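missing the sequence, but the structure's below:
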């Protein structure tokens, strides 16, 4: 069994390979990208990308997570997208990052729409939610564009780079997706 490849919406979502590790370290570790995410470190340590990529298949086989590379139709790596799965409860958490040089080009929205489709149609999820740091307005815009509804704010819920940050949560239900 292997991770799926999902195409459509002008993007290709496919498994990472170890040959992607240097770009992952460069793109995710970019200070502009790292400061917009809750768990991506800056600087991005050597060897972390390789370990992260190596864990993807195991987490998928354990039905805990599906992480895919966001690629252009030509195959260029743009970023990453994942669903943190809770299949017994029929929900997942959507997460993503996009390389800074690809910001504002619609890749995140298109990739999110495609993996949401997969979550509802292939995994039979009932709910997909996503969270962003309070200051990451662009991520909130993506969540709205894919049909998610803002559920609320967890005030000063996490610390990023030594600063307390709000977490803003959005979600979409299967019934809302089917209407969209």
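Looks like it came in fine. The structure displayed is predicted, hence computed values, not measured ones.

drop to CA atoms for contacts and neighbour counts, all remaining ones
OK.

please enumerate the helices of the protein.
Taking DSSP state H as the test, the helices found in the chain are 21-28, 31-34, 48-61, 107-121, 137-145, 174-179.

what's in contact with the shortest one?
Think helix 31-34. Contacts with helix 31-34, where a contact means Cα atoms under 8 Å, 6 or more residues apart in numbering, come from 27-28, 40-43, 97-100.

what does the fifth one give?
Outside helix 137-145, the residues that touch it by Cα under 8 Å, 6+ apart are 108-109, 130, 132, 149-150, 168, 170.

neighbours around residue 45, how many?
Here the count is done by other Cα atoms under 10 Å, and residue 45 has 10 residues near it.

sorry, that was for residue 157
Residue 157: 14 surrounding residues under other Cα under 10 Å.

isn't it up against residue 165?
Yes. With contact defined as Cα atoms under 8 Å, residue 157 counts as touching residue 165 (6.0 Å).

contacting residues around the closest residue in space to residue 157 that isn't next to it in sequence?
Residue nearest to residue 157 in three dimensions, not counting chain neighbours: residue 166, with 5.4 Å by Cα to Cα, 6 or more residues apart in numbering. Residue 166 makes contact with 133-134, 153-158 under the criterion Cα under 8 Å, 6+ apart.

got another, please set it beside the one above:
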């Protein structure tokens, strides 16, 4: 994926030197549980994660330009390889130190524009576990349309929780992007 600049962020390919910044939040159980990702119990796992993601070129580091620090990642992954439609899943993880500052919507909005305007995707998918209210707010803010709930698909702290799914078609994008700066 190419590199992007937003008002406050640089979205760029992951680099091995990002490991300490990524390990900082990927080693937090509460953060990882929010997205169902594997906990990074050592920095070596983070290095392997970066190498794996570099090969696929679907994940970008979210760099706070003012701090020159990786504060998260954003991914755009092709779904349904057997489909003749280009449908992609967009996901984002942000270090909790930077929650509530609008970084996730800023990064995701840039990737949405890229997906529809340059890649000409048919549809973007987004989703979250039912307890992840921050992701719910981001999806709604960006104009994703609620498409349904998969019941009891994830075990979180001994309880079964639901997965909430959203989608955005090109016509949805054309409607909501008029309000973006």
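Happy to help now that I have it. A quick note: this is a predicted structure, and the numbers were derived from the prediction, not measured.

TM-score of the superposition?
Once superposed, chain against chain, the TM-score is 0.88 (TM-score structural alignment, normalised by the length of the first structure); 172 aligned residues with a Cα RMSD of 1.7 Å.

how close does residue 138 of the first structure sit to residue 96 of the first structure?
For residue 138 of the first structure, the distance to residue 96 of the first structure (Cα to Cα, to the nearest Å) stands at 12 Å.

who has more neighbours, the two?
When neighbours are counted by other Cα under 10 Å, residue 138 of the first structure and residue 96 differ, and residue 96 comes out ahead with 20 against 13.

what sits against the more buried one?
79-82, 108.

mapped onto the second structure, which of those hold?
Among the contacts of residue 96 of the first structure, the contacts conserved in the second structure (both residues aligned by TM-score structural alignment, their matches' Cα atoms under 8 Å) are 79-82, 108.

would you turn those residues into JSON lines with neighbour count and distance to residue 57 of the first structure?
Converted to JSON lines, these look like this (neighbours: other Cα atoms under 10 Å; distance: Cα to Cα, whole Å):
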{"residue": "79", "neighbour count": "24", "distance to residue 57 of the first structure": "18"}
{"residue": "80", "neighbour count": "23", "distance to residue 57 of the first structure": "15"}
{"residue": "81", "neighbour count": "20", "distance to residue 57 of the first structure": "14"}
{"residue": "82", "neighbour count": "21", "distance to residue 57 of the first structure": "12"}
{"residue": "108", "neighbour count": "25", "distance to residue 57 of the first structure": "22"}
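
which two of the residues you listed have the greatest separation?
Put simply, by Cα to Cα the two of these set farthest apart are 82 and 108, 11.5 Å from each other.

coming back round to it: what does the residue nearest to residue 157 of the first structure align to in the second structure?
In the second structure, the residue paired with residue 166 of the first structure according to TM-score structural alignment is residue 162.

just checking, residue 102 of the first structure touches residue 77?
No. Assessed by Cα under 8 Å, residue 102 of the first structure is found out of contact with residue 77, at 9.8 Å.

those two - which one has more neighbours?
residue 77 (22 against 13).

show me what that one aligns to in the second structure.
Aligned counterpart of residue 77 of the first structure in the second structure: residue 70 (TM-score structural alignment).

that match and residue 17 touch, don't they?
No. Using Cα under 8 Å, residue 70 of the second structure is not in contact with residue 17; the gap is 9.9 Å.

run a quick neighbour tally on the aligned partner of residue 106 of the first structure in the second structure.
With TM-score structural alignment as the criterion, residue 106 of the first structure lines up with residue 102 in the second structure. Other residues lying near residue 102 of the second structure total 10 when counted by other Cα under 10 Å.

equivalent analysis for residue 144 of the second structure, please.
Here the number of neighbours of residue 144 of the second structure (other Cα under 10 Å) works out to 22.

equivalent analysis for residue 10 of the second structure, please.
Residue 10 of the second structure: 21 surrounding residues under other Cα under 10 Å.

same question for residue 170 of the first structure.
21.

dump the residue contacts of the nearest residue to it once chain neighbours are set aside.
Nearest non-adjacent residue to residue 170 of the first structure, counting by Cα to Cα, 6+ apart: residue 150, 4.2 Å away. By Cα under 8 Å, 6+ apart, the contact set of residue 150 of the first structure is 144, 168-171.

just the ones of the residues you listed in strands?
168-171 (DSSP state E).

what's the counterpart of residue 38 of the first structure in the second structure?
Aligned partner of residue 38 of the first structure by TM-score structural alignment: residue 36.
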